[in-house]
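> the following comprises the amino acid sequence and a computationally predicted model.
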Amino acid sequence: MDVRLDITYKTPKGLETTFSSADMRVEEAIAIAGDLERTGRLKNITFVDHREQTWTLKQLKKLVAEIETEPHHITVYFDGGFDLQTKVSGLGCAIYYEQNGKSFRLRKNAKMEALDSNNEAEYAALHLAVQELEELGAHHLPVTFTGDSQVVINQLSGEWPTMEKALNSWADRIEDKLKKLGIDPAYEVVSRKKNHEADHLASQALNGVAVRSKVELDGKSK
């Protein structure tokens, strides 16, 4: 989870000012807050998440302690490919997350039949990713979903209406699952080049190459 700091600062001569930081990871915000407190000049500090919900330092420390052993700081990349001639789809997703102070990457793809369009394949790929989140035990936290499908991203974020019955059905399934897991989704559109990993997984699925892997990464998640 990312938060910003809303700060009231008081100088030794009694001058006060208020300012806000840029958004940052919650662990970084806690560290900076601690450093500011040690100056003895911090009059007040509030942490604000992307929903404009406010937190105290005590509340944030408790949250970090509670989620440390569970998957958190999750970013999902997804992509779907569709062969018009065979009506076969390839689904791919890559999930980056942290747990117990370590960073991990999970890759998963799948081959699927009976879909009718590339847009359906994109939705199916996102649904696959959400199923993997459930398997990981991710729940009650924000997750960023990243893909190159403007249709899926803009429809799920509410920017575009979902008119097609098939796509609306996929959207309902995804939103119901996210609600069940307590996941607060954020959606981001990227270029196909920046979504190359999920795209490659989808292509492998179309070519009959099944992938499911989990590795520990050096440093922070992607």
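Yep, that arrived.

> rest of the way, CA atoms for contacts and neighbours
Fine.

> which stretches of the protein form strands?
Here the chain has its strands, by DSSP state E, at 2-10, 16-20, 24-25, 42-49, 54-55, 72-83, 88-99, 102-113, 142-147, 184-189, 212-217.

> with adjacent residues omitted, what lies nearest to E197?
The shortest distance from E197 to any non-neighbouring residue, by CA to CA, 6 or more residues apart in numbering, is to A94 (7.1 Å).

> tell me the contacts of the residue nearest to L115 when sequence neighbours are not counted?
Using CA to CA, 6+ apart and skipping the chain neighbours, the partner closest in space to L115 is K87 (6.4 Å). For K87, the contact set (CA atoms under 8 Å, 6 or more residues apart in numbering) comprises 113-116.

> then K43?
Applying CA under 8 Å, 6+ apart to K43 gives the contacts 7-10.

> L128: which of these is nearest?
Distance ranking of the contacts of K43 against L128, using CA to CA, places I7 first at 41.3 Å.

> which one (most neighbours) among the contacts of K87?
L115 (17 neighbours; other CA atoms under 10 Å).

> buried residues of stretch 21-28, list them for me.
For stretch 21-28, the neighbour count (16 or more other CA atoms under 10 Å) marks 23, 26 as buried.

> again, but for stretch 27-44
29-30, 33, 36, 42.

> how far is that stretch from where the chain is centred?
Averaging C-alpha positions (CA atoms, centre = their mean, to the nearest Å) puts stretch 27-44 27 Å from its chain's average.

> one step back: quick check: the residue nearest to E197 touching H200?
No: using CA atoms under 8 Å, A94 is not in contact with H200, being 10.4 Å away.

> have a look at the two and say which one is more surrounded.
Set side by side, A94 and H200 show more neighbours around A94, with 25 against 19, by other CA under 10 Å.

> contact partners for that one?
A94 neighbours (CA under 8 Å, 6+ apart): 76-78, 105-108, 129, 197-198.

> putting a second one here so we can go through both:
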Amino acid sequence: MNIKIELTYKTVKGTEARFISDEMRAEKAMLIAEDLEKTGRAKVLSFIDHLDNRWTMKELKKFMQGIETDPHNVTVFFDGGFDLKSRKSGLGCAIYYEQSGKKYRQRINAAVEELETNNEAEYAAFHLGLQEIEQLGVHHLPVIFVGDSLVVINQLNGEWPVYEVELSKWIDRIETQLKRLGITPEYEIISRKKNKETDHLATQAMNGIEIRSTVEIDAGK
């Protein structure tokens, strides 16, 4: 979870100024805030999340302790591929998350035959990632969804209109599930070059290679 620190700083002679930090991880923000409080000059200190909700130090600590043993700081990379000749689709997802002080990466792919376009495959890949994080127990948290599909991300965030009936059905399915899980989505578009991991997973699915793995990754990655 990313948040900002807001505080009023008061000098020894009583001059005050209000500051708002850049967005940062909640864990880092609490460390910095605690250090600022030690100076005795930080007044009215609070935290602001991505929905502009305000948290006190006590509230934020309680929340972070509550989610420590559950998957959190979740990012879902997705990609879908469609072969016009064979009418086969491949879906690929890579999910990065933290749990109990450790970092994990989960990779999943799936082959599908009932889709008609590449855009449908991209939506199906997004939906696959959503299903997987539900299985992990992710709920009532912000989740970052990352992909190279301008259509999927710009339609989901409301930037682009939706004219295709099938794509509209995918959006309804996804938005219903997001609401049911209490997930606040954040969308990020990356280049195809930076999305090679899930592109490879989708290609493997179309070639009949099934992937499902979860590994612990180094904290520095």
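Sure thing, it's come through. Keep in mind the model is a prediction, meaning the values are calculated, not measured.

> please state their TM-score.
Overlay of the two chains. TM-score (TM-score structural alignment, normalised by the length of structure 2): 0.98; 221 aligned residues with a CA RMSD of 0.8 Å.

> closest one of the contacts of A94 of structure 1 to G219 of structure 1?
Top of the list for closeness to G219 of structure 1, among those and by CA to CA, is R105 at 11.7 Å.

> what's the closest non-adjacent residue to that closest one?
Y96 (4.6 Å).

> ok, that neighbour - contacts?
73-76, 103-106, 221-222.

> out of those residues, flag the one nearest to Y123 of structure 1.
For those, the nearest to Y123 of structure 1 is V76 (13.4 Å; CA to CA).

> surely the closest one meets P142?
No: counting by CA under 8 Å, V76 of structure 1 stays clear of P142, with 11.2 Å between them.

> neighbours of the nearest residue to D199 of structure 1 once chain neighbours are set aside, how many?
Leaving aside its sequence neighbours, D199 of structure 1 sits nearest to D79 (CA to CA, 6+ apart; 5.4 Å). Per other CA under 10 Å, the neighbour tally for D79 of structure 1 reads 33.

> tell me which residue of structure 2 lines up with D79 of structure 1.
D79 of structure 1 maps onto D79 in structure 2 when the alignment is built from TM-score structural alignment.

> hmm, that match is touching Q204, no?
No: here D79 of structure 2 does not reach Q204: they are 11.9 Å apart, not a contact under CA under 8 Å.

> for D218 of structure 2, see how far away the match of D79 of structure 1 is.
Relative to D218 of structure 2, D79 of structure 2 is positioned 24 Å away (CA to CA, to the nearest Å).

> in structure 1, where's the longest helix?
helix 118-136 (DSSP state H).

> in that helix, which residues are buried?
By 16+ other CA under 10 Å, the buried positions in helix 118-136 of structure 1 come out as 118-130, 132-133.

> still on that earlier bit, enumerate every residue touching the match of D79 of structure 1.
For D79 of structure 2, the contacting residues are 91-93, 121-122, 125-126, 147-149, 195, 198-199, 202, by CA under 8 Å, 6+ apart.

> which one's more surrounded, V76 and P142 of structure 1?
Higher neighbour count among V76 of structure 1 and P142: V76, with 25 against 19, using other CA under 10 Å.

> next, the contact list for the residue nearest the centre of structure 2, please.
Residue closest to the mean C-alpha point of structure 2, counted by CA atoms, centre = their mean, is I144 at 1.7 Å. Contact analysis of I144 of structure 2 by CA under 8 Å, 6+ apart lists 74-76, 185-188.

> and with 6 Å instead?
Listed by CA atoms under 6 Å, 6 or more residues apart in numbering, the contact partners of I144 of structure 2 are 75, 185-187.

> now the buried members of those.
Buried among those by 16+ other CA under 10 Å: 75, 185, 187.

> how many residues are close by the nearest residue to L7 of structure 2 once chain neighbours are set aside?
Take L7 of structure 2 and drop its neighbours on the chain: the residue closest to it by CA to CA, 6+ apart is L45, 4.3 Å away. Residues contacting L45 of structure 2 under the criterion other CA under 10 Å number 20.

> same question, the one 5 residues further on
Other residues near H50 of structure 2 come to 14 when the count uses other CA under 10 Å.

> how close does A33 of structure 2 get to M64 of structure 2?
The gap separating A33 of structure 2 from M64 of structure 2 is 15 Å, by CA to CA.

> also T11 of structure 2?
Relative to M64 of structure 2, T11 of structure 2 is positioned 31 Å away (CA to CA).
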